[in-house]
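Asker: sharing a sequence plus its predicted fold:
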Amino acid sequence: KALLWYPWWLLWCCLAVTVIGYPGETVTISCSYPEEFQTNTKIFYKQSSPYFFEVISTTESQKGRFSISEDRRSRVISVRISDVREDDGGVYYCGVRIGGNEVSYHLLYTEIHLQVSGEKHKLLLQIMKLCCICVRVSLCKGICVLVFFLFGYCCIPPKSERNRPLKGMTTSTLIGKHD
C-alpha cells in the first residue's frame, strides 16, 4: 500500500533516530510508543517521497526479510531486517493506525534513518574510530602536560626567588660551609 500525503495524514512529534547496518547483517530497529496507542495496530513505513509504503505491521509477524514484534508492557515494537541490502537504506517511520477499516488515519511517531554501508565504509568507520581514540589519548596527554606545568608554576618559586637564602640563613649555611 502506498499512502499519499493528504490533509488527514498527521505527523506528530517525530523523533529522528539513525541506525547503521552492513550488507548481509541483521538490523533491529526499535520504537517505543505512547501508552494511549497500546491497543492500536503498529505499522512500519518506508518513505519514498511523496509516498509512505507500509513495510510491515503488527497484524503480521513476518513479511519477507522483515519481521515485527511488540512488547506491550514496555510499549516497544522491534522490526528486524535480515540480510540487509544497500537499497534497504532510507527513511522509515514507526506509526499507528487509528480508527477502523472504513475511516482511519495514521499517526507517525518516530523517524528512523537507516544507513547501510558496504565493506569499504566499514573500514572507513573503523579508521575514524581509531583516529578519535588517538585524539582522546592526545588530549589526555596534553592535559597531563598542562597540569604538570601549572603545578610547576604554582609550586616552584620563580628564578629570582630560587637563589635567595631563606630568612635566618646565610648563603654559606645553604652550601654547607660554616664560619
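Answerer: Happy to help now that I have it.
Asker: please count neighbours and contacts with C-alpha atoms only from this point.
Answerer: Will do.
Asker: and the next element down the chain from the lengthiest helix in the chain?
Answerer: When the chain is parsed with DSSP state H, its longest helix is helix 119-155. Remark: after helix 119-155, the chain's next helix or strand is helix 159-162, criterion DSSP states H and E.
Asker: contacting residues around that following helix?
Answerer: In this structure, no residues lie in contact with helix 159-162 by C-alpha atoms under 8 Å, 6 or more residues apart in numbering.
Asker: what distance separates it from the centre of its chain?
Answerer: Relative to its chain's centre, helix 159-162 lies at 53 Å (C-alpha atoms, centre = their mean, to the nearest Å).
Asker: kindly report the same for stretch 4-20.
Answerer: Put simply, stretch 4-20 sits 19 Å off its chain's centre (C-alpha atoms, centre = their mean).
Asker: ok, residues contacting that stretch?
Answerer: Residues contacting stretch 4-20 (C-alpha under 8 Å, 6+ apart): 29, 50-52, 105-117.
Asker: for the longest helix of the chain, name the packing helices and strands.
Answerer: Helix 119-155 sits against no helix or strand, with contacts defined as 3 or more C-alpha pairs under 8 Å, 6 or more residues apart in numbering; DSSP states H and E.
Asker: pull out the buried residues from stretch 65-72.
Answerer: Across stretch 65-72, burial judged by 16 or more other C-alpha atoms under 10 Å covers 66-70.
Asker: next one for the comparison:
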Amino acid sequence: MIHLHDLHGTRSLMFLACETSEFLTFTAHEGGKVEIRCPYEAKYEEHKKYLCRGECPRVFKDKPVESESAAKDERFSLTDNKTAHIFTVTITDLRTEDKGQYWCGVKTGLFNHDYKREIYLEIKHDIISHFILCLVTQKTKSYVLSIEVVKILNTYHWSHISLKRH
C-alpha cells in the first residue's frame, strides 16, 4: 500500500500498488510524494537496507538512499521498522526523471546475492488550469478582478473570485 500526498500536503490519498509475481508498480503524481513499503524476512533485521535505481547490478549500484548512511538525494529517506520487518522509502517532490525501475534491497553478505524486490515507479502529470484576467476600468471607479489559481487533479474545482475597489 502506498500513500500519495498533493503538492502542499493538505490531502492524503491512499492507493493500492499493483502487484504481480515479478514486481510492484507504483503510480504517483509529479510534485507529490510516494512511500514505498519493502517487507523483508526477520533474519535480515540487522542487515543494511537500500533502494537501488535502474538495473541494480551486483557492484556499482545506484543507491539514492540506504540505512545508516546519508541519502545522496535529500528527497529520498529510509526508515526501518524492525518489529514489523518493513522498511519504508519515501520520495518527495517527485519529478519526471524519478520514473522507472527500482529495487528494494537488503544486504545479505559479502559473497551472497542481496535480497531484492523489483519496483516500477510511474509518474503522472497534473492538469493545471490557467486563467486570463482583465482589468475593468470606469470613469470614476476601477475594479481589479483577482482569481486564485488552483491545481486540478482530474477533478473539477471552483476557485474564489473577488472584486476589489481601488
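Answerer: Nice, I can see it. Remember, it's a predicted structure, so these values are computed and weren't measured experimentally.
Asker: ok so, going back, buried ones in the longest helix of the first structure, by neighbour count?
Answerer: For helix 119-155 of the first structure, the neighbour count (16+ other C-alpha under 10 Å) marks no residue as buried.
Asker: repeat for stretch 37-49 of the second structure
Answerer: 37-40, 45, 48-49.
Asker: what range in the first structure matches it?
Answerer: The aligned range for stretch 37-49 of the second structure in the first structure is 30-42, by TM-score structural alignment.
Asker: repeat for stretch 90-101 of the second structure
Answerer: Taking TM-score structural alignment, stretch 90-101 of the second structure hits residues 80-91 over in the first structure.
Asker: now do the same end-to-end measure for the matching stretch.
Answerer: 15 Å (C-alpha to C-alpha, to the nearest Å).
Asker: could you do stretch 35-51 of the second structure as well?
Answerer: Taking C-alpha to C-alpha, the first and last residues of stretch 35-51 of the second structure lie 12 Å apart.
Asker: how distant is that stretch from the center of its chain?
Answerer: On C-alpha atoms, centre = their mean, the centre of stretch 35-51 of the second structure falls 19 Å from that of its chain.
Asker: check stretch 105-119 of the second structure too.
Answerer: 24 Å.
Asker: for it, buried residues please.
Answerer: 105-108, 115-119.
Asker: ok, residue 135 of the second structure - how many residues close by?
Answerer: 9 (other C-alpha atoms under 10 Å).
Asker: can you pull the contacts of it?
Answerer: Residue 135 of the second structure touches 142-145, counting by C-alpha under 8 Å, 6+ apart.
Asker: from those, which land in helices?
Answerer: Within the contacts of residue 135 of the second structure, no residue falls in helices by DSSP H.
Asker: buried subset of these?
Answerer: Buried among these (16+ other C-alpha under 10 Å): none of them.
Asker: can you give me the distance of the closest residue to residue 82 of the second structure other than its chain neighbours to residue 84 of the second structure?
Answerer: Of all residues not flanking residue 82 of the second structure in the chain, residue 45 sits nearest, at 5.8 Å (C-alpha to C-alpha, 6 or more residues apart in numbering). Using C-alpha to C-alpha, residue 45 of the second structure is found at 10 Å from residue 84 of the second structure.
Asker: equivalent analysis for residue 143 of the second structure, please.
Answerer: Going from residue 143 of the second structure to residue 84 of the second structure by C-alpha to C-alpha gives 60 Å.
Asker: just residue 91 of the second structure next, same as before
Answerer: Counting by C-alpha to C-alpha, the gap from residue 91 of the second structure to residue 84 of the second structure is 21 Å.
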